[in-house]
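> From the sequence below, what's the structure:
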Amino acid sequence: MGTLKDVPKAVWMLAFGIFFNSVVACTFIYLFVYLTSERGLSVPQAGLLSGIGGVGIVAGNFTGGWFGDRYGHRRTLLCAAVLAGAGLVVLPLLPIAALYVVLPLCDYAQGAVRASNSALIAVSVTDGSRRQGFAVMRVAGNAGFTVGAPLGALVAAHFSYTVVFVADGIGTLLFALYAARVLPARGAARAARGRHAPAQKSIWRELRARPAVLVLLVSIFFADIVYRQLFSTVPVYLGDHGIDTRVYGWLLALSGGVILCLELPAAVALRKRAPLAIVGTGLILVGLGYGLLRFGATIALATAMMLLLTAGEILYKTPATAYVADQAPEHAQGRFQSLYAGVSVSGVILAPPLGGALYAAAPALLWPLSAALAVAAGLAVLAAGRMRTPGESAGQSAGECRDGRPPAETGSPTRASAG
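From the prediction side, this is the model:
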């Protein structure tokens, strides 16, 4: 298994662009207040627009890789980034009615950018180093968000939220220009089609041949609904128990700091461990974190919850993404990444309404049910680690080969160009 030295230069260059784009791409945090203050929308109208935007994000994640497999991941990334950036730049000039079209399109394009980033990492890094490659991408994104969120608030306070959105648009266009210059122009997906087109199967047949991947995708779908309670019902719950919003902000900052410090070292240290065992353990830690809230809401319990959630996130997100990439056939790498990207943001749409409804109807059930769902997802992934996958011989599991490495997919890319 490799180390960070085996992550190719193109990935580091892309990661720098992701960092820069994440610094400016903080508008989703301020969308609701922008719509209700500077655009004068009512709370229901702003909620509807935000919800439609969430659908756009998820749809973009689900389909970005499909376009990449057909037209090239580099080309898809550039087109989506230009579309998102141009839409955000002109957003302040548009009438209210046009927002119902342009905002979802911007969100869709941003979701497609996310899926394309993942697909580019998947086709650019050797099988044994994909965890490190995805860890580099996640650290870059988290670092950019850590800088961008308070910077956006500062810009909004001194100027306006309109400036924040225009800056996001300009930054996204600059990211597209940067990516066009640093990413190789040849498309791995196009080359793969030329070599293997006659043997290609439908995506569903490929998934049915990989039951462990299916189990992982379903588990991540439910786990993300649980995980994203952190951004919906958790602050409400803490506030209802007298914990100031500033404490919640510090908890998020603590989580971001731990991720920035530990995600890359963890990816390197655990690179020889079976991926599904790591993912399952991470999901269980998420469940245990929410289980702590069953005992009350104190600063100590909230801090312990956040640390468990952060440890779980570090353990499950990067290895899960890399595992899907390792199991994907060459001609469907983008579509496999899109499936994972889509289920991994499912909570954006489902977590607030489901968690909010349960919290309103039976608040005592929310945290035990959340904990049970995440633990069940983790146990399912652990069980999936014993399933056979294509290319494995008897005695090898979906989690690990005899030498400790993830199983190599027959025909999977070793070092394709990032196109």
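> only C-alpha atoms for contact and neighbour calcs from this point on.
Fine.
> which residues touch residue 306?
251-252, 255, 289 (Cα atoms under 8 Å, 6 or more residues apart in numbering).
> so how far is residue 138 from it?
Taking Cα to Cα, to the nearest Å as the measure, residue 306 and residue 138 are separated by 18 Å.
> Between which two of the contacts of residue 306 is the distance greatest?
252 and 289 (14.3 Å; Cα to Cα).
> who's more crowded, the two?
residue 289 (28 against 18; other Cα atoms under 10 Å).
> and that one, what helix or strand is that in?
Counting by DSSP states H and E, the element that carries residue 289 is helix 275-292.
> Show the subsequent helix or strand relative to that helix.
Counting by DSSP H and E, what follows helix 275-292 is helix 299-327.
> which other helices and strands contact the very next helix or strand once past that following helix?
Counting by DSSP H and E, the next helix or strand C-terminal to helix 299-327 is helix 333-343. Judged by 3 or more Cα pairs under 8 Å, 6 or more residues apart in numbering; DSSP states H and E, helix 333-343 is in contact with helix 43-71, helix 96-124, helix 211-227, helix 299-327.
> Just the buried positions in helix 333-343, please.
If you call a residue buried by 16 or more other Cα atoms under 10 Å, then helix 333-343 has these buried ones: 333-343.
> Same question for stretch 11-31.
Those would be 11-12, 14-27, 30-31, for stretch 11-31 by 16+ other Cα under 10 Å.
> Quick check, residue 309 in contact with residue 289.
Yes. Assessed by Cα atoms under 8 Å, residue 309 is found in contact with residue 289 at 5.6 Å.
> and for comparison, fold this next one:
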Amino acid sequence: MRALTATHFVARAGGMARSFLVLYLTQEVGLSPTTAGAVIAAVGVGDIGSQLLGGWLGDRIGRRNAMLVGFLGTAVALIALGSAKTLPAICAAAVGVGLMAELFRPVGSAAVADLPAQERLPAYGLLFWAANLGFTVSTVAAGVLVRQGYGILFWINAAASVLAALIVWRHVPETRPPTRKATRRALLPVLRLDPLMLAMVAIHVVYFTMFLQSFSTLPLVMAGDGHGPGAYSAVLALNGIAIVVVQPIAVRLLDGRDTASVLAASMLLVGVGGGLSAAVHSGAAYAGSIIVWTLGQIGVSVLFGATFAGLAPADLRGRYMGVASTTWSLGAVLGPLLGTALLDHAGRTALWTACLATGLLLFAAQRAVAPALRRRTSVPAYDVNPNRPPS
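Here you go, the predicted model:
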């Protein structure tokens, strides 16, 4: 776990380019907010393929080899994106970044899902903590480095991806359980007969569409209030610091709690945090709304991996975790498109009011699936029997 944790920290600590991509595209490249949103959505399109490809590769060539492909491919794609000058080239490179940069997410999740069930929640919590510690380092450093221009962020991000690949190559063991060819099943026939998994996927797509306004429309709204990249960097750093401090406590507090109830309350908190942004203008007020937002984010993120791992058959863990991670990617496509369009045509108040309404909707939806989720996750035999159909 220590080596896997280190890769998450390094990848996030060096992941400076994506957080500032919308500002790079609008301020340096000169794209309109709507066009910049479309480019960010192109990254999200790549993300979708990344999650599915990562899950498939993790089950086929092993967790370790799939991570190597992802990290090395990320370095190449980032250099291409930072060097692209025309809109078609920018969009193509953006898809490549998405396709490679998130490949490690479903693969790492599958590696943790290979652990005994009782070890998963703290292990997922550790990965989440390390990633956000790296994210905090990234945002603070990027806020300083961006004064030298946005280009340096792409090169640092690429170098961090190469370093993460080296850690995997030298220190991360293979965890994929052996599976006989005769017992291998295709994903889609199993998934089609798993209504609970499909419902959880739909809920999380909507959640991430709402949550990812923090990277697509929040920097634009803050810029409209006269706050520069440094202020946005500070807000993101506050988010990361809060996670680093609170998340280890949350893992202990949430262990053994009712998963559906925690997820419902957490998604509602994210919606409330977004709703508060409709009325704030000062840096301190934005910080307050982000703290509310972050508390909900912690609840969802701590339970996300363990929840979907509990739904996955043993022989389909990589692909189930890939489908779960795709919810983030779909949100990364829908979030910028819907958020920037709503901001352009209806204004900030409508945007953040929609976030609040979405939080309320997600609370109701998560409560509706709560009984089925409790029944499913209380049957440990499901996790180890690849021939048992989903209930």
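> quick one: TM-score?
TM-score of the superposed chains, computed with TM-score structural alignment, normalised by the length of structure 2, equals 0.85; 381 aligned residues with a Cα RMSD of 3.1 Å.
> tell me, the helix holding residue 289 of structure 1 lands on which residues of structure 2?
Taken onto structure 2 by TM-score structural alignment, helix 275-292 of structure 1 occupies residues 259-276 there.
> After superposing, tell me the mean distance of the matching stretch to structure 1.
Superposing on structure 1 places stretch 259-276 of structure 2 at an average distance of 1.9 Å from its equivalents, by mean Cα distance after the TM-score superposition for structure 1.
> ok, residues contacting that stretch?
207, 210-211, 254, 289-300, 303, 307, 352-360, 362-367, 369-370, 373-374.
> cool, stretch 364-372 of structure 1 as well?
Residues contacting stretch 364-372 of structure 1 (Cα under 8 Å, 6+ apart): 226, 286-291, 293-294, 355, 358-359.
> Please, a ChimeraX command that selects the buried ones among those residues?
Applying 16+ other Cα under 10 Å to the contacts of stretch 364-372 of structure 1 leaves a buried subset, and the ChimeraX line that selects it is:
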select :226,286,287,288,289,290,291,293,294,355,358,359
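> So for structure 2, the centremost residue is which one?
Nearest to the mean C-alpha position of structure 2, counting by Cα atoms, centre = their mean, stands residue 328 at 5.1 Å.
> how about it, what's its partner in structure 1?
Using TM-score structural alignment, residue 328 of structure 2 sits opposite residue 344 in structure 1.
> What residues sit buried inside stretch 93-110 of structure 1?
For stretch 93-110 of structure 1, by 16+ other Cα under 10 Å, it's 99-100, 102-110.
> check contacts around the aligned partner of residue 53 of structure 2 in structure 1.
Using TM-score structural alignment, the partner of residue 53 of structure 2 in structure 1 is residue 63. For residue 63 of structure 1, the contacting residues are 112, 115, 335, 338-339, by Cα under 8 Å, 6+ apart.
> hmm, 10 Å instead?
Neighbour list for residue 63 of structure 1: 108-109, 111-112, 115-116, 334-335, 337-339, 341-342 [criterion: Cα atoms under 10 Å, 6 or more residues apart in numbering].
> which among those gets closest to residue 150 of structure 1?
Taking Cα to Cα as the measure, residue 150 of structure 1 lies nearest residue 111 of these, at 22.5 Å.
> hang on, the earlier thing: please indicate which of the contacts of stretch 259-276 of structure 2 are buried?
207, 210-211, 289-300, 303, 307, 352-356, 358-360, 362-363, 365-367, 370, 373.
> got the contacts of stretch 364-372 of structure 1 as a markdown table, with distance to residue 237 of structure 1 columns?
Shown next, in a markdown table, are the contacts of stretch 364-372 of structure 1 (distance: Cα to Cα, whole Å):
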| residue | distance to residue 237 of structure 1 |
| --- | --- |
| 226 | 15 |
| 286 | 17 |
| 287 | 17 |
| 288 | 17 |
| 289 | 14 |
| 290 | 12 |
| 291 | 14 |
| 293 | 9 |
| 294 | 11 |
| 355 | 11 |
| 358 | 12 |
| 359 | 9 |
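> Specify which member of the contacts of stretch 364-372 of structure 1 is nearest to residue 409 of structure 1.
Once Cα to Cα is applied, the member of the contacts of stretch 364-372 of structure 1 that ends up nearest residue 409 of structure 1 is residue 286, at 29.7 Å.
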